[in-house]
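coords please:
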Amino acid sequence: MNSWIDRRRSAVLLHITSLPGPFHKGVLGAEAREFIDRIDEAGFTVWQFLPLGPTHGHGSPYESLSSFAGNPEFIDLREGLAHGWLDDETLQKCRTAKRHAAARNIASPRFWQQVAQDEQLAASLQEFRHAHSYWLEDYALFSALKARFKDLAWWQWPQPLRDRDTDAMAQAKDENMALIEQVIFEQYLFDRQWHELKAYAESKAVQLFGDLPIYVAHDSADVWSHRDDFTLNSKGLCTEVAGVPPDYFSATGQRWGNPLYHWEPREREGFSWWTARVRQQLERMHMMRIDHFRALEAFWVIPAESEDGIIGEWRKAPGDALLQTLQEKLGKLPLIAEDLGIITDEVTALRQKFGLPGMKILQFAFGGDADNPYLPKNHELNSVVYTGTHDNDTTMGWFKGADKATRKRVLAELDNAKAEDMPWALIECALASVAKLAVIPMQDLLELGSEAKFNTPGTLDNNWAWRMQEMPKAGCCCWRMSRQLNRLYKRI
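Have a look, this model is predicted:
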């Protein structure tokens, strides 16, 4: 099947949290629109970011409290000033996560007072609640109970609420209405601000490129409200968990800890949850990466009591039937397969059957032999090339940390470049690739070192925190050089 990517394009990878601005992390406000302006001027036509869901305390966007909800920390609270929900003094204090949450708590009852007086706002809110009722009410109650029980995991709640007893759920809704209303307010505002940002991107002909984790967090509204669909026992604890076996990168494999899917009942009822999940994300963005795509063909099953990924087994998944169903219900699937790691012929065949581009990481290109699939000469037209992803070091950090032999080979492969040409020699290599889409992390455009690394897989500390201190001005070196290269390699 032919690629759905219509022409040669290039993207910048930058998560929302890394945008500059007055709050504790980036938000969906003026800075996001300015970023779209800057990449547009530089010849990029795609903005890639990480999953958008609300996160746990460690901050990983791949471990979300909901597959459907937006992260309320992305809300631009400056809108609250215009509507009278917040005053300037409160806004000035929103420089920590706790302060941002406190401001949302102040804004919520004022928003609901306005709803009672404004018919147009009330109708808009009602339309939103109706369109998202399949997940919103459960998530709002889940979030309220998480707050009430001081962030305890749902399987640690009192048994009637853990097991979703009808009477206990009704009582909990009555007792926690203010918290529930705050969550609904936050999700309404996130949705409104997100679609305004999407419309702005479209006005600049910039496409939004999102990310869908293959698994969901154990402590999430998804698992609490659909327990029978996951590998859990009667107490809500996992019997089997996700991960990967030992490989080149880890002698003990990786134990991720997510519950696995009971695929058979999902397939029998027509993959309705998956369809709703993908449909909603594609309403937010123009294209989307499926993280750990290979688990749609076969997935590694680890006994819950294991501490690593050594003990386990491969089990088949109905990826063909799932993708066929999604295609029938949603039409064209603008999906990109994260096909890194242990990839079999069956995984490649599944990806190719549905015309999904795979990924080529240039930092992986300079080891092994001439058959290394990441070497530029081995790239495929229907693929997405990266200098590195959010899980890699920056190009400068990676190059400086490589041994002398690797650095020598890198420079030789890059048309006998010099060390001082990095990272632009690798950026140019990505943009010159035959791959239809080339993605450059913002840290590489800024020529930053390991201090700007976004995530180290398998660790919990010091991740997801890097942030631009200010937006590079129009016409600065990073944008000017990008435009020259995008034009040279026909990505404009």
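
drop to CA atoms for contacts and neighbour counts, all remaining ones
Noted.

Buried residues of the lengthiest helix in the chain, list them for me.
Identified as the longest helix of the chain according to DSSP state H is helix 177-203. Residues of helix 177-203 classed as buried by neighbour count (16 or more other CA atoms under 10 Å): 179-191, 193-194, 197-198, 200-201.

can you give me the strands for this protein?
Taking DSSP state E as the test, the strands found in the chain are 9-13, 46-48, 207-212, 240-244, 254-259, 287-290, 298-303, 313-316, 335-337, 358-361, 383-386, 437-441.

need those in a markdown table with distance to residue 70 and mean neighbour count, can you?
Formatted as a markdown table, the strands of the chain follow (distance: least, CA to CA, whole Å; neighbours: other CA atoms under 10 Å):
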| stretch | distance to residue 70 | mean neighbour count |
| --- | --- | --- |
| strand 9-13 | 19 | 25 |
| strand 46-48 | 16 | 24 |
| strand 207-212 | 13 | 22 |
| strand 240-244 | 24 | 23 |
| strand 254-259 | 20 | 22 |
| strand 287-290 | 16 | 22 |
| strand 298-303 | 27 | 21 |
| strand 313-316 | 31 | 13 |
| strand 335-337 | 20 | 25 |
| strand 358-361 | 26 | 24 |
| strand 383-386 | 26 | 27 |
| strand 437-441 | 23 | 26 |
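
Turn those strands into CSV, including distance to residue 348.
Listed next are these as CSV, based on distance: least, CA to CA, whole Å:
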stretch, distance to residue 348
strand 9-13, 23
strand 46-48, 23
strand 207-212, 19
strand 240-244, 18
strand 254-259, 22
strand 287-290, 14
strand 298-303, 12
strand 313-316, 15
strand 335-337, 10
strand 358-361, 9
strand 383-386, 12
strand 437-441, 19
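
I have a second one here; can you model it like the first so I can compare?
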Amino acid sequence: MRFPRSCGCLVHPTSFPGKYGMGDFGFEARKFIDFLDRTNQSIWQVLPLTPTGYGNSPYASYSAFAGNVYLISPDILHKKGLLTQDEIDDIQLPYSTEADYEASFKNKDRVYQLAFKRFFDSIKKEEKEAFNAFKKQNKHWLDDFVLFMACSLYYNRQPWNTWDEDIAQRKPEALKKYREKFKEQIEYQYWLQFEFNNQWIALKNYANQKGIRVIGDIPIFVDHNSADVWANPEYFEVDEKGNRMLVAGVPPDYFSKTGQLWGNPLYKWDKLEEDGFSWWVDRFKQMFYAFDAIRVDHFRGFNAYWEIKASEKTAENGRWVKGPGKKLFDTILEQCGELPIIAEDLGFMTEGVEKLRDKYNFPGMKIIQFAFDSDSANDFLPHNYTPNSVVYSGTHDNDTAIGWYNSTNETEQHKARTYTRSSGENIHWEFIRLGMLSVADQAIFPLQDYMGLDESHRMNIPGTSSGNWLWRYTYEMFKNVDEQHIQHLVEISNRQIHRNT
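Predicted coordinates for the structure are as follows:
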């Protein structure tokens, strides 16, 4: 589908300020939406909202369907009468530009347990009906997920293939035994997902009422230590004990001599196809329920993916294997109707990937930071864009615009200055202006670039396993954003919100 000419901002909820050690779905999220509204922007893009695993990465999750319950706001629980003022005061943490996940998780676990007990102690008829309806509607993934989480906690979060054999291999008597054994923990996990869903949908509705679309993010691969692989091993390249056999990654390139070994188990696409791609259809349906549009990460993997044996130490020895391509997307189109999808088509693209993207009219991504390392034919230079694309100054995987300018070579700096006809002093605004005035239907900018922040405020450095996903902004940074300048750029580029009247 074609998206309207519009613009917006990329920021993950964990980056919101607040008093609980990490951002959440509380009042600061609404303040951010109000900022988009005041500046006539109509897009809010987030990273995956699924539960984070190793390194707190949104791209390494315990589930492709569940929500990250640590985004639940204690303030909203207090407003609902499920927590007291003293209880939320007791879990406050110092303000910082970095999330303190460990302390936040520990504190939130404590108060969530209190809220859970109060919810059931004072449950009203309509609440009970809503809770039961939620469980029924999401049964296809939720029943397995809550049991997986209960078992994971019991086994100290060790990978599921190291659990006792009976439950690791999901023997029917073991499933029955563990469901009974962890009855209370399972009910608690149901409630957490219910509360996550209620808070997220309320927040999304708040944005939608102001004419703001929310764009989610769907990683192509899932984590090995996830409810998805444990519950559906027949769809993944694992052996009968659950050990990985074939894993994902990308081959050596300009950026990495040994490639990137991601380690996610690959899909058994033939098995998925036999089942009418039902797992993927359910996944897309869930995403279209939770978001107005989605960015599909590593889109090229649907056309062809790099297959590596799990025993390999690097991604050097592998092979390209044909992906499901149009068979999958034809099925999803048939089952879901319109597909509001943005294709993450960065990196080495082939004709096959471009054909797949264009067959469904999915817009691709244009990154301004990539525009100055070659000549005037560079695809990332705005004069080479097509309207059906999304322009970014940078993404969550890039440095900030100022950070990029400070660290790149003099040749690229010179090209950027020449192209923008500027001194480079306010390169973040120059990149935002380029994106706004381009023909790309959608222009999205990381909040760090609106704030004019340097490399110390970067969200993620790909290929590194620590120190990522931590960035949070302060009230002062937010207050200093030049909203009038944003409004001006939105107006002159014809990207303002067009509300239905």
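
Work out the TM-score between the chains.
For this chain pair, the superposition-based TM-score is 0.97 by TM-score structural alignment, normalised by the length of structure 1; 485 aligned residues with a CA RMSD of 1.2 Å.

Alignment lookup: residue 381 of structure 2 to structure 1.
Residue correspondence to structure 1 (TM-score structural alignment): residue 381 of structure 2 is matched to residue 375.

ok, now which ones touch its match?
Shown in contact with residue 375 of structure 1 (CA atoms under 8 Å, 6 or more residues apart in numbering): 362, 364-366.

counterpart of stretch 141-151 of structure 2 in structure 1, which residues?
Aligned by TM-score structural alignment, stretch 141-151 of structure 2 corresponds to residues 135-145 of structure 1.

and if you look at stretch 262-273 of structure 2?
Here stretch 262-273 of structure 2 aligns to structure 1 at residues 256-267, judged by TM-score structural alignment.

ditto for stretch 303-313 of structure 2
Using TM-score structural alignment, stretch 303-313 of structure 2 pairs with 297-307 in structure 1.

How about stretch 345-364 of structure 2?
Using TM-score structural alignment, stretch 345-364 of structure 2 pairs with 339-358 in structure 1.

got the contact list for that stretch?
Under CA under 8 Å, 6+ apart, the answer for stretch 339-358 of structure 1 is 1-4, 247, 292-294, 297, 319-320, 323, 334-338, 359, 382-384.

List buried residues within these.
Using 16+ other CA under 10 Å, the buried members of the contacts of stretch 339-358 of structure 1 are 3-4, 292-294, 297, 319-320, 323, 334-338, 359, 382-384.

From residue 232 of structure 2, how far out is the residue nearest to residue 155 of structure 2 when sequence neighbours are not counted?
Once flanking residues are discounted, residue 155 of structure 2 sits nearest to residue 163: 6.8 Å by CA to CA, 6 or more residues apart in numbering. Distance of residue 163 of structure 2 to residue 232 of structure 2, computed by CA to CA, to the nearest Å: 16 Å.

Who has more neighbours out of the two?
A count of neighbours by other CA atoms under 10 Å puts residue 163 above the other of residue 163 of structure 2 and residue 232, at 16 against 11.

Translate that one into the numbering of structure 1.
Aligned counterpart of residue 163 of structure 2 in structure 1: residue 157 (TM-score structural alignment).

Surely its match is in contact with residue 150?
No - in this structure, residue 157 of structure 1 is not within contact of residue 150 by CA atoms under 8 Å, at 10.3 Å.

Spit out the residues that contact the two alike.
Counting by CA under 8 Å, 6+ apart, nothing touches both residue 157 of structure 1 and residue 150.

buried residues in stretch 426-444 of structure 2?
Quick answer for stretch 426-444 of structure 2 (16+ other CA under 10 Å): 427-444.

what's the nearest residue to residue 319 of structure 1 if we skip its chain neighbours?
residue 296 (4.4 Å).

Quick check: the one you found vs residue 333 of structure 1, distance?
15 Å.

dump the residue contacts of residue 312 of structure 1.
Residues in contact with residue 312 of structure 1, defined by CA under 8 Å, 6+ apart, are 245, 300-303.

mind putting those residues in a markdown table, distance to residue 351 of structure 1 included?
Shown next, in a markdown table, are those (distance: CA to CA, whole Å):
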| residue | distance to residue 351 of structure 1 |
| --- | --- |
| 245 | 21 |
| 300 | 18 |
| 301 | 22 |
| 302 | 25 |
| 303 | 28 |
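
ok, of these, which one's closest to residue 465 of structure 1?
Closest approach between the contacts of residue 312 of structure 1 and residue 465 of structure 1, by CA to CA: residue 245, at 28.4 Å.

residue in structure 2 matching that closest one?
Under the alignment (TM-score structural alignment), residue 245 of structure 1 pairs with residue 251 of structure 2.

OK, contacts around the closest residue to that match other than its chain neighbours?
Leaving aside its sequence neighbours, residue 251 of structure 2 sits nearest to residue 259 (CA to CA, 6+ apart; 4.4 Å). Counting by CA under 8 Å, 6+ apart, residue 259 of structure 2 touches 249-253, 314-316.

what lines up against residue 424 of structure 1 once you look at structure 2?
Counting by TM-score structural alignment, residue 424 of structure 1 lines up with residue 429 in structure 2.

isn't its match right up against residue 453?
No - Residue 429 of structure 2 is beyond contact range of residue 453, at 11.3 Å (criterion: CA under 8 Å).

circling back to that earlier point, the match of stretch 141-151 of structure 2: how far from the chain's middle?
Computed by CA atoms, centre = their mean, to the nearest Å, the chain-centroid distance of stretch 135-145 of structure 1 equals 21 Å.

mean per-residue distance, that stretch to structure 2?
By mean CA distance after the TM-score superposition for structure 1, the fitted stretch 135-145 of structure 1 averages 0.6 Å away from its aligned residues in structure 2.

The stretch 1-150 of structure 1: helices as residue ranges?
30-41, 78-83, 88-92, 97-117, 119-131, 133-148 (DSSP state H, counting those that start in this stretch).

Could I get the ones you listed in a markdown table, plus columns for mean neighbour count?
Formatted as a markdown table, these follow (neighbours: other CA atoms under 10 Å):
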| stretch | mean neighbour count |
| --- | --- |
| helix 30-41 | 19 |
| helix 78-83 | 15 |
| helix 88-92 | 13 |
| helix 97-117 | 16 |
| helix 119-131 | 13 |
| helix 133-148 | 19 |
